[in-house]
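1. okay, here's the prediction I keep looking at, along with the sequence it came from:
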Amino acid sequence: MRPHSLARPHPALVLLLALAALLLSAVPALGAPRSAAQPLAVTSSGPLAGQRLDGAQAFLGIPYAAPPTGERRFRPPQPPARWDGIRQATQQAPACLQFSPFGLSDPQNVSEDCLYLDVYRPATATPGARLPVIFWMHGGAYSQGTGTQFGGQTMARLTNTIVVSINYRLGQLGYLTLPQFGQEGTTGSGTWGLQDQIAALGWTRQNAAAFGGDPGNITIAGQSAGAGSVCALLTSPKTAGLFGRAILQSGPCSLLAAPDQPTAQADGQAYAAAAGCPQGPDTLTCLRAAPPAALLTAAQNHPTPGPATGTPVLPRQPAEALATGAWHKVPILIGSTAAEARFFVALTQPHLTGEQYTAQINATYGPAAPQILAHYPPADYASPYLAYSALLTDATFACHTYWTAELLRTQVPTYVYEFDDPDSPTLLGAQVPGLDESNAHSAELAYLFDFTMGDRPLTAPQAALADQMKRSWASFARTGSPNTAGQGAWPTAGGGDSYRVQSLRPDGATRTTTTFATDHQCGLWASLAGNRP
């Protein structure tokens, strides 16, 4: 099977590349005396004093690399410095330098010095306990977000797992591609953020046992651009042996196409010029000396599509590598929410009219527009907003999840889910009065983490679903299967008419369905893509 949309992103993806997901916390505290009540972990860089939570322990703001500032800007991450004495690990680190185009967050604490991670463990964990490790990468269109939003306290306590949540460089600071990097001998142009993730993963493997984790049982996981990062890690030659399972949430590999070197270099040159550093022998010197504010201002008009291919770190498109078997074959858990695109349409076109809906389909899809409108007629939906959200959900996340799972299921055990809570919270600040934004992009995050960006607390039935999901995710991390005692069977994906998806619903309504591809009209979108076998 050939992967979809590798030459260029689906036209609808232009709208969907802006995810808002942040906010943060405080500056890490260093050097204060350790209280006798504080938990202790001894890492390769030195001992850490954490904090006790309800049934769990947290070690926050741990450096996994040296600050990527000054001459280390736009270079591969370097090992962190060792420290003398006990380092206080009780406050979270700043988010990496970023901007939020939709105003869903207002970072009060961002910094280039941001390569830190948080570790959560059960209160009963001891060094050498060999608990499964979930290694989490946040989303945010490779341009925004922070690992500090994703508290792992409840997951660790409830499921007896170790949860690691990381920061990594974002935007052009994380993915700038220029020919001058090769000329100066710096490898990995366009993959600085990906190399951060690899460094954090290596640090986690090296130090997992110090927190009670099993270095031989690490599951990489991420949502949106974080799932795209999982795709890259699955196919990077640099990650062999670093993990044993993978979870992809709302970021199917066939959707998130990575730029090649010529495309990424052209984007990088335009960005450098906007930052006041035109092409020439001193471009990199200029960029490394530029004030962060100048780099951030330039990035607002020159966003990055993520890591570039054509380097030793990421030689080829992840979806191509998956299709040809050139990847680290591990069990996969992959899924999406039932109405992903409601998030993006609510932010960009909340008051879409019927006339605008029809005009937009015609403009986007050209000769195929009549066929698409016949499958998504406005009269079948309560509003043009819901019609357009359904169309975009199917064309992007839903069907690409299906196609990515089809690539994987014949090679490894593959489990697929669809999150479907018709009253789920949305992201704080993203609500538009009068619009149904349930099941939108990021809706599932509040069910898996102590998430700081949900717009309201979960109800009792939702909390029960959240516990079910945490146990399933942890079971997958522990055994490679999301099946748990006392819950309905969750089968592997299967194929064709037997393609099985676990529909995750509250009130005990979770069930296995075989109609996902039909429900999301994937046959239509496959025929329009023009590259299905």
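-> Arrived safely. Just so it is clear, the structure is predicted and the values come from calculations on it, not from any experiment.
2. switch to C-alpha atoms for all contacts and neighbour counts from now on
-> Noted.
3. what segments of the stretch 351-500 of the chain are helices?
-> For the stretch 351-500 of the chain, the helices defined by DSSP state H, counting those that start in this stretch occupy 354-365, 369-375, 384-393, 399-409, 445-448, 460-479.
4. turn these into JSON lines, columns for mean neighbour count and distance to residue 54.
-> Shown next, in JSON lines, are the helices of the stretch 351-500 of the chain (neighbours: other CA atoms under 10 Å; distance: least, CA to CA, whole Å):
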{"stretch": "helix 354-365", "mean neighbour count": "15", "distance to residue 54": "49"}
{"stretch": "helix 369-375", "mean neighbour count": "14", "distance to residue 54": "50"}
{"stretch": "helix 384-393", "mean neighbour count": "23", "distance to residue 54": "38"}
{"stretch": "helix 399-409", "mean neighbour count": "24", "distance to residue 54": "36"}
{"stretch": "helix 445-448", "mean neighbour count": "22", "distance to residue 54": "17"}
{"stretch": "helix 460-479", "mean neighbour count": "20", "distance to residue 54": "16"}
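5. and those: which comes nearest residue 255?
-> helix 399-409 (5.9 Å; CA to CA).
6. just want the angle from the closest one to helix 384-393.
-> Interaxial angle, helix 399-409 versus helix 384-393 (axes from the mean of the first three to the mean of the last three CA atoms, to 10 degrees): 20 degrees.
7. can you say which of the helices of the stretch 351-500 of the chain is nearest to residue 111?
-> Proximity to residue 111, assessed across the helices of the stretch 351-500 of the chain by CA to CA, is greatest for helix 445-448 (24.7 Å).
8. what lies in contact with that closest one?
-> 155, 425, 451, 453, 454, 462, 463, 465, 466, 467, 469, 470 (CA atoms under 8 Å, 6 or more residues apart in numbering).
9. below is structure B, check it against A:
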Amino acid sequence: MRTRLCTAHASRRPTACPAHTPLRTPTRGLRALRFATLLPLAALGAVACGSEPPVTEDPLRVTTDLGEVRGRLKGEVVVFDGIPYAAPPVGELRFRSPRPAEPWAGLRDATRPGSACPQAPHAFTGFPGSAEEDCLYLNVTMPRDARPGASRPVMVWIHGGAFVEGFGHGYDATDLATAGDVVVVTLNYRLGSLAFLSHPALHEGSEHGTSGNLAIEDQQAALRWVQRNAEAFGGDPARVTLFGESAGATSVSLQLLSPDARGLFAQAIAQSGSAMVSWPEDTLPPSAFGQQRPLSPGALEAAWQPLVSALGCDDPATVASCLRALPVSAFLEAQAAGNHGAPLLPAFESALLPRTPREAFSSGAYLQVPMISGQTRDEASWAIALLYDLAGKPITPEQYVALVEEHFKGHATEVLTHYPLTAYASPSKAWSAIQSDLVSSCHTLAVNRFLAANAPTYTYDFADPDAPPFIPIPGVPRGPAHGADLPFLFPASFDPSFTPAQEKLSEQMLRYWVTFAETGHPDAEGAPPWPRFAPAAEATLTLVPAPQGPHPEDFEQVHHCDFWRSISP
């Protein structure tokens, strides 16, 4: 059984409560945490181990700003699923900024999740896909003894999926909610061309005057819902931590770039994603965010025009009405065919996102909040396995040398010196290490340096060599591939077969994450110290199971970033 955490009065660090002892509700909240200034941690109230406080007459019923909802009891937590945070974006509301949801009379059933946003069937998970545009719902998981106004930290999760798939209710937040006595919110947001299509005829539908940013706008609408309703679920709207993985982490990064997100969260966690990270060619669908570079507004609109024409909506007088009248299947079929090359990129140089990621991060023109920023050590291995080994085309030693020579030409000898075949289990693993370091790890390091120059930043490198794949596909090797950290934070969702050492690492990671949500720093009782990543001391915490356990390492050295910087143009 996982232990729950209490916050020690003197150290402000979580300490394990006895398994039979429920937590008392915090007596004081954290005063508003402004983005430019961190308030002293003394403003945090204490949580002590003790007897359970009285709860409301019916803890399954909560009154939101739109009406009353009834959730369901699930062990130590209460779960509210399928709460609307915006009006259904259907009919005339397709390709428009999210509009307020309508209030309801009576008691709304919140025991079942809302529909996932439109997406194709998932090849490996068995999810049948969705064609339902009425999908702007969120889910709340809270400790069963939560009371209105209890001032617990709130963690808001943005799912990944390359901006083309995924849904909030796919992540069971029970372990997070109980590990640190926090409220967890997961959400859906629009995906694919229904979120990113940019065209002059659609600009009038945006509150910001620019189309193509609906995923980001949906996420902000959900965050505004959290600000209005956190207290009703026992949460503190001044202590919201925004976190996400992959496209969800990219979303976190994009929210940092948006002035409209100011005041919606106090700190953030980005797991394996950033608005500045670009994936290697052919490891993601051609239209995916990670394959693209930011485009000017005009270039972005031009890139979407072939799709608009292919959909039969290129009459300038009727583009908007034509696109709004098409069946969802038309967009999903076009997406399956590559969207005619249209990129799933947000519209930068707009009111919502005034600067490109590099411009914003390098100049400090973004929301400067405490951050955890990290990745898995071998981000590309999952994609490389799918492209080569599982496709029946494993890379041979000769092909590995040829790939390096083809891609790095005059620097091939140096690359082979840094990544010798003898250091890896297979040529595919060696090629994966190159791709992971060059296009993910070293870009992540660059972002971390920007972040650390302006606000407290803590970085990690998940490196368990025997981590189970977050999607169990026969033939995909175990190890720290993209997404391999997810089962350690959401074990109830993935039901991983952990060793005792991995179970311990999972508990430590949960402690780190919820301590950060509670205090703004991840140092947690019962887990090794997590040093701050600072310009003068760039320590990154390597997350591995015992016997080594979490420990700091030189990220730049591990991932050869100094070498890659030396040969980059």
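-> Thanks, I have the structure now. In this text, all values refer to a predicted model and were calculated from it rather than measured experimentally.
10. from the contacts of helix 445-448 of structure 1, pick the one nearest residue 179 of structure 1.
-> Of all those, residue 179 of structure 1 sits closest to residue 453, with 38.7 Å by CA to CA.
11. excluding chain neighbours, what is closest to that closest one?
-> Among residues not flanking residue 453 of structure 1 along the chain, residue 428 sits closest, at 5.1 Å (CA to CA, 6 or more residues apart in numbering).
12. redo the helices of the stretch 351-500 of structure 1 as a markdown table? Include distance to residue 138 of structure 1.
-> Shown next, in a markdown table, are these (distance: least, CA to CA, whole Å):
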| stretch | distance to residue 138 of structure 1 |
| --- | --- |
| helix 354-365 | 30 |
| helix 369-375 | 33 |
| helix 384-393 | 21 |
| helix 399-409 | 18 |
| helix 445-448 | 10 |
| helix 460-479 | 16 |
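13. between those, which gets nearest to residue 336 of structure 1?
-> Closest among the helices of the stretch 351-500 of structure 1, using CA to CA: helix 399-409, at 7.1 Å.
14. whereabouts in structure 2 does the closest one align?
-> Using TM-score structural alignment, helix 399-409 of structure 1 corresponds to residues 442-452 of structure 2.
15. and stretch 116-127 of structure 1, by the same measure?
-> Counting by TM-score structural alignment, stretch 116-127 of structure 1 sits on residues 137-148 of structure 2.
16. where along the stretch 251-400 of structure 2 do the strands fall?
-> Secondary structure of the stretch 251-400 of structure 2 (DSSP state E, counting those that start in this stretch): strands at 267-271, 371-376.
17. mean deviation of the last one from structure 1?
-> For strand 371-376 of structure 2, the mean distance to aligned residues of structure 1 following superposition is 0.6 Å (mean CA distance after the TM-score superposition for structure 1).
18. okay, the lengthiest strand in structure 2 sits on what stretch of structure 1?
-> Ranked by residue count under DSSP state E, the longest strand found in structure 2 is strand 235-245. Aligned by TM-score structural alignment, strand 235-245 of structure 2 falls on residues 213-223 of structure 1.
19. what's in contact with that stretch?
-> Here stretch 213-223 of structure 1 makes contact (CA under 8 Å, 6+ apart) with 127-139, 161-162, 204-209, 227-230, 242-251, 442, 477-478.
20. residue closest to the middle of structure 2?
-> residue 244 (1.6 Å; CA atoms, centre = their mean).
21. so it versus residue 559 of structure 2, what's the distance?
-> 23 Å (CA to CA, to the nearest Å).
22. same question for residue 491 of structure 2.
-> Distance, residue 491 of structure 2 to residue 559 of structure 2, using CA to CA: 28 Å.
23. would you turn the strands of the stretch 251-400 of structure 2 into TSV with distance to residue 195 of structure 2?
-> Formatted as TSV, the strands of the stretch 251-400 of structure 2 follow (distance: least, CA to CA, whole Å):
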stretch	distance to residue 195 of structure 2
strand 267-271	21
strand 371-376	26
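24. not including adjacent chain positions, what is the nearest residue to residue 39 of structure 1?
-> Closest to residue 39 of structure 1 by CA to CA, 6+ apart is residue 50, at 5.3 Å.
25. that neighbour: neighbour count?
-> By the measure other CA atoms under 10 Å, the count of residues near residue 50 of structure 1 is 25.
26. same thing with residue 315 of structure 1?
-> 17.
27. how about residue 431 of structure 1?
-> Number of residues near residue 431 of structure 1 (other CA under 10 Å) recorded here: 17.
28. again with residue 37 of structure 1
-> 10.
29. just residue 186 of structure 1 next, same as before
-> Using other CA under 10 Å: residue 186 of structure 1 sits among 12 other residues.
30. so what's it up against?
-> Going by CA under 8 Å, 6+ apart, residue 186 of structure 1 touches 75, 76.
31. what about it, distance to residue 464 of structure 1?
-> Residue 186 of structure 1 is 50 Å from residue 464 of structure 1, by CA to CA.
32. got it, and residue 317 of structure 1?
-> 39 Å.
33. next: residue 82 of structure 1.
-> 43 Å.
34. what's residue 76 of structure 1 aligned with over in structure 2?
-> By TM-score structural alignment, residue 76 of structure 1 lines up with residue 97.
35. wait, that match touches residue 205, no?
-> Yes - the criterion here is CA atoms under 8 Å, and residue 97 of structure 2 meets it with residue 205 at 6.3 Å.
36. these two: which has the busier surroundings?
-> residue 97 (27 against 18).
37. quick one: contacts for the residue nearest to that one when sequence neighbours are not counted?
-> Leaving out its chain neighbours, the residue that sits closest to residue 97 of structure 2 by CA to CA, 6+ apart is residue 206, at 5.0 Å. Shown in contact with residue 206 of structure 2 (CA under 8 Å, 6+ apart): 95, 96, 97.
38. ok, now with 10 Å
-> Residue 206 of structure 2 makes contact with 95, 96, 97, 98, 212, 213, 214, 217, according to CA atoms under 10 Å, 6 or more residues apart in numbering.
39. again with residue 233 of structure 1
-> Counting by CA under 10 Å, 6+ apart, residue 233 of structure 1 makes contact with 194-195, 197-198, 201, 220, 227, 239-240, 242-243, 246, 313-314, 318, 327-328.
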